[in-house]
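> Got a sequence here, can you model it:
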Amino acid sequence: MQVAAFYFDGKTSRRHTVTLDVADGLATISGEAERVCPINQLRVSERLNRAARKVTYPDGAYLEIQDNAAFTSLLHATAHRDSLVVRMQQNWRATLAAAATLVAVLVLGYLYLLPLAAEVVARSLPISVEQRIGDGALDFLDDHVLLPTQLPAARRTAITTRFRALTAEVEGVPHYEIVFRKSRIGPNALALPSGQIVLTDEIVTLLDDDDAVMGVLAHELGHVHRRHLMRRLIQSSAIGAAATALFGDVSAVIANVPTVLLDMKYSRDVEREADDYAVELFKANGISRKKLAYVFEKLGEKEAAGGGVPPYLSSHPASAERVERILNAQ
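This next block holds a predicted model:
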């Protein structure tokens, strides 16, 4: 069986008209060029609808097949088989299955592998990195969202002193600092990776209950202890976080801080962790967990009264189910 082809020697652009024949494991071309080569040394390109197939020699010379139908018959006669990848590409069912598998892997990786990796990286970062990120985040908030506090110094001291007393006897409490600010966007509180807990005048005034304020601080301390913001930052800048872990360059993570802070939404699982942390802290100090539930009830009342969704509520999703869970926690 002879197949029409063009032969190129790989050294010049000259085209040689030849015919290809295979016998006894040898590929022979004849015509304007002659050459013999074992077929196991040749590389055959994959099949494409509108392109000529190529047969490449070990030294870079190649054949450009002109009669694809005859060449296909020749391949069958020599028991040639395309690679598994090529065969899958030529099979639409296999292609769809591969695409579905890829989507599934990406989704599962995003939902489960990325959060797990983020937690591992967050726990391996040195304290100095978290301090730099926290300081940068607070500077950003002070420039765009926060104002100097107007709470009396005595009130601020009383809140800080009481919360210090609550955490004094609890084992494993991380370093933290309560930072008081007035907010341009209403009642709010948030925890930074450096351990700074930002408490706004507006949420203190709205709650008007020291135990409830302790609940807000306990919840935010849970975020600090579990490194929730750091994990969120790492998940949203995974490549930059990997570079941070490998090379110590935190610029990529720091650059992502404003975006995350302005869209601070934790998952329900993460919020449950922080709630459970606050419940345990209250239990250790003999404070009723009703005060913790009161925080979300009070914010919910503000929303229902037409005051809009309080920022603390929008970033910490509260619901009747969540309040019930806090009250019924074991």
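
> make it CA atoms for all contacts and neighbour counts henceforth
Noted.

> element containing R155, please.
With elements delineated by DSSP states H and E, R155 resides in helix 153-168, which encompasses its position.

> For that helix, which helices and strands make contact with it?
For helix 153-168, the helices and strands in contact under the criterion 3 or more C-alpha pairs under 8 Å, 6 or more residues apart in numbering; DSSP states H and E are helix 210-225.

> what angle separates the helix it packs on from helix 153-168?
Angular relation of helix 210-225 and helix 153-168 on a 0 to 180 degree scale: 60 degrees, by axes from the mean of the first three to the mean of the last three C-alpha atoms, to 10 degrees.

> Now stretch 139-157: buried residues?
When neighbours are counted by 16 or more other C-alpha atoms under 10 Å, the buried residues of stretch 139-157 are found to be 141, 145-147, 149, 151, 156.

> Likewise for stretch 240-249?
For stretch 240-249, the buried set under the neighbour-count rule, 16+ other C-alpha under 10 Å, comprises 240-242, 244.

> And stretch 185-197, by the same measure?
Applying a neighbour-count criterion of 16+ other C-alpha under 10 Å, the buried positions in stretch 185-197 are 186-197.

> circling back: export the buried residues of stretch 240-249 as CSV, with columns for secondary structure and distance to C37.
Below are the buried residues of stretch 240-249 laid out as CSV (DSSP: H, G, I helix; E, B strand; the rest coil; distance: C-alpha to C-alpha, whole Å):
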residue, secondary structure, distance to C37
G240, helix, 51
A241, helix, 52
A242, helix, 49
T244, helix, 53
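
> between these, which is nearest A97?
Distance to A97 across the buried residues of stretch 240-249 (C-alpha to C-alpha) is lowest for A242, with 30.7 Å.

> In contact with that closest one, which residues?
For A242, the contacting residues are V121, by C-alpha atoms under 8 Å, 6 or more residues apart in numbering.

> and if you look at T95?
T95 sits next to 88-89 when contact means C-alpha under 8 Å, 6+ apart.

> For it, which three-state class applies?
helix (DSSP: H, G, I helix; E, B strand; the rest coil).

> Please apply the same query to L20.
L20 ends up strand, using three-state DSSP.

> on that earlier part again, how about the buried residues of stretch 240-249 in a markdown table, adding distance to A69?
Below are those laid out as a markdown table (distance: C-alpha to C-alpha, whole Å):
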| residue | distance to A69 |
| --- | --- |
| G240 | 51 |
| A241 | 53 |
| A242 | 51 |
| T244 | 55 |
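
> check which helix or strand covers the residue nearest to the spatial centre of the chain.
Relative to the mean C-alpha position of the chain, the nearest C-alpha, by C-alpha atoms, centre = their mean, is the one of Q235, at 3.5 Å. Using DSSP H and E, Q235 sits in helix 228-236.

> for comparison, sequence B:
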Amino acid sequence: MELTGNYFDGRTSRAHRVTLAVRDGMVHLGGDIERSTPLAQMRVAERIARAPRKLTFPDEATFEADDQGALDALLQATGHRDSPVVRAQQSWRGALAALGVTVGVVVLGYLFVLPAGADLVARTLPVAVERQMGQGTLALLDRHVFAPSRLSEARRGELAARFARLVPPGTVEGPAPVWRLVFRKSRIGPNAFALPSGDIVLTDEMVALLNDDGAVMATLAHELGHLHGRHLTRRLILGSAVAAASLLVSGDASSLVAGVPALALDLRHSRDAEREADDYAVALLERNGLPLAYLERVFVALDGLEENGAVPAYLSSHPATAERLARVRAHTR
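Now for the predicted structure:
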């Protein structure tokens, strides 16, 4: 079988009219260009719907057949077979299966691999590095969300001293994290959260809502649980990993940079992290002989806000109040 087509030497754009034939394991050209090359050294381009299929020589010269069907027949006669990947690309079933596998890998990676990786990094990260990650976050929040606390210095000192006297739970693995209690007046209502820097932020509105120092201690114990579990560090690492993955896919660095302030302001935790922090608070209260009713009062107070439609940011990702109450009450039985 002999084919006609164009030959390009790879150095100029000039097309040379040639004929191509395969004999005894050799590719022979005739016409404007005469050359012979072992068939085993030739490369066959992938099949593309409307583009001509090319044969490439070892020196990057190429041949394009006038009749693509005849070229396919010649390739088949020489025993050439496209790779499974190329064949799958030509099949809508293969393309659909590949899409399904890709989506599955992405979903599983997002749901399981990334969180597990973030957890591993957070738990092996030196505390000094973690503290640096948290530096500046409180300043950012002070510019956009908070104002100086209006609680008296004596009142702030009283709450801080009472919490400092509590003994960390001995049943929880690892030493108690270093913390600093920070009071702020909030524009977003009752709130309390812990930053990687070790700062536990308590708003005036939360103190007023609870109206019970024991409930305030339970709230702070919950936030200390977040510090102990390094939950926000894990969330920041996970968010950064997702942003970096998006950068690799889209090639748009602006999306990564633009997401940093939003990530710092997004202080929510996963429901699993909230349950872990609740368990830590229960262990701390029990270690100090304090009634778990203090923690129940926190949930009831926040549930009252939810029923009135005034849901604070503190509740945005927490498990349902009924579920949290049931978990705490299970400890009292």
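
> quick revisit: out of the buried residues of stretch 185-197 of the first structure, which are inside strands?
When DSSP state E is applied, those are split such that 189-191, 196-197 fall in strands.

> and of those residues, the nearest to V204 of the first structure?
With C-alpha to C-alpha as the yardstick, the closest approach to V204 of the first structure among those comes from A189, at 9.7 Å.

> gap between the closest residue in space to the closest one that isn't next to it in sequence and Q150 of the first structure?
The shortest distance from A189 of the first structure to any non-neighbouring residue, by C-alpha to C-alpha, 6 or more residues apart in numbering, is to L199 (4.7 Å). In this structure, L199 of the first structure lies at 12 Å from Q150 of the first structure, with C-alpha to C-alpha, to the nearest Å as the measure.

> Overlap of the contact sets of those two?
In contact with both L199 of the first structure and Q150: R181, using C-alpha under 8 Å, 6+ apart.

> re the thing from before, now do the helix holding Q235 of the first structure: which elements does it pack against?
Counting contacts by 3+ C-alpha pairs under 8 Å, 6+ apart, the secondary-structure elements packed against helix 228-236 of the first structure are helix 114-124, helix 257-262.

> between the buried residues of stretch 240-249 of the first structure, which is closest to V213 of the first structure?
Closest approach to V213 of the first structure among these (C-alpha to C-alpha): A241, at 33.6 Å.

> Is the closest one in contact with S251, as I believe?
No: in this structure A241 of the first structure lies outside contact range of S251 using C-alpha atoms under 8 Å: 9.4 Å.

> what sits in contact with each of those two?
With contacts taken as C-alpha under 8 Å, 6+ apart, A241 of the first structure and S251 have no neighbour in common.

> count of residues packed around A79 of the first structure?
Using other C-alpha atoms under 10 Å, the number of residues around A79 of the first structure comes to 8.

> and it, that's in a helix?
No: the secondary structure assignment for A79 of the first structure gives coil rather than a helix, going by three-state DSSP.

> for V260 of the first structure, what are its contacts?
With contacts defined as C-alpha under 8 Å, 6+ apart, the neighbours of V260 of the first structure are 232-233, 236.

> ugh, wrong one, Q235 of the first structure
By C-alpha under 8 Å, 6+ apart, the residues touching Q235 of the first structure are 114-115, 118.

> what separates it from G300 of the first structure, distance-wise?
Counting by C-alpha to C-alpha - Q235 of the first structure and G300 of the first structure are separated by 30 Å.

> what do you get for P152 of the first structure?
As for P152 of the first structure, its distance to G300 of the first structure is 27 Å (criterion: C-alpha to C-alpha).

> Please apply the same query to R181 of the first structure.
For R181 of the first structure, the distance to G300 of the first structure under the criterion C-alpha to C-alpha works out to 22 Å.

> cool, and D9 of the first structure?
Note on D9 of the first structure: its distance to G300 of the first structure, by C-alpha to C-alpha, is 79 Å.

> before we move on, what about R164 of the first structure?
If you go by C-alpha to C-alpha, the gap between R164 of the first structure and G300 of the first structure works out to 28 Å.

> what about the two, which has more around it?
Between R164 of the first structure and G300, counted using other C-alpha under 10 Å, G300 has the larger neighbour count: 19 against 14.

> Next, the more buried one: secondary structure please.
At G300 of the first structure the chain is in helix, as set by three-state DSSP.

> Tell me which residue of the second structure lines up with it.
When the structures are aligned by TM-score structural alignment, the residue of the second structure matched to G300 of the first structure is D303.

> Just to check, that match is in contact with R324?
No: counting by C-alpha under 8 Å, no contact exists between D303 of the second structure and R324, whose distance comes to 10.7 Å.

> which residues sit in contact with T160 of the first structure?
Taking C-alpha under 8 Å, 6+ apart as the test, what T160 of the first structure contacts is I178.

> go with 6 Å
Under the criterion of C-alpha atoms under 6 Å, 6 or more residues apart in numbering, T160 of the first structure has no contact partners.

> Assumed S30 of the first structure was part of a strand.
Yes: secondary structure assignment (three-state DSSP) places S30 of the first structure inside a strand.

> check contacts around it.
Shown here is S30 of the first structure, whose contacts under the criterion C-alpha under 6 Å, 6+ apart are 18-19.

> on that earlier part again, so the helix holding Q235 of the first structure corresponds to what in the second structure?
Using TM-score structural alignment, helix 228-236 of the first structure lines up with residues 231-239 of the second structure.

> what's the mean distance for that stretch versus the first structure?
In this overlay with the first structure, the average offset of stretch 231-239 of the second structure from its partner residues is 0.8 Å by mean C-alpha distance after the TM-score superposition for the first structure.

> CSV please, covering the buried residues of stretch 185-197 of the first structure and showing distance to A51 of the first structure.
Shown next, in CSV, are those (distance: C-alpha to C-alpha, whole Å):
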residue, distance to A51 of the first structure
G186, 65
P187, 66
N188, 63
A189, 63
L190, 60
A191, 60
L192, 58
P193, 57
S194, 60
G195, 62
Q196, 64
I197, 64
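
> which residue in the first structure lines up with A281 of the second structure?
Matched to the first structure by TM-score structural alignment, A281 of the second structure sits across from A278.

> Surely that match is in a strand?
No: counting by three-state DSSP, one finds A278 of the first structure to be helix, located in no strand.

> Quick check: it vs S288 of the first structure, distance?
Computed with C-alpha to C-alpha, the distance linking A278 of the first structure and S288 of the first structure is 11 Å.

> And those two? Which one has more around it.
Looking at A278 of the first structure and S288 with other C-alpha under 10 Å, you find the greater number of neighbours at A278, namely 25 against 15.
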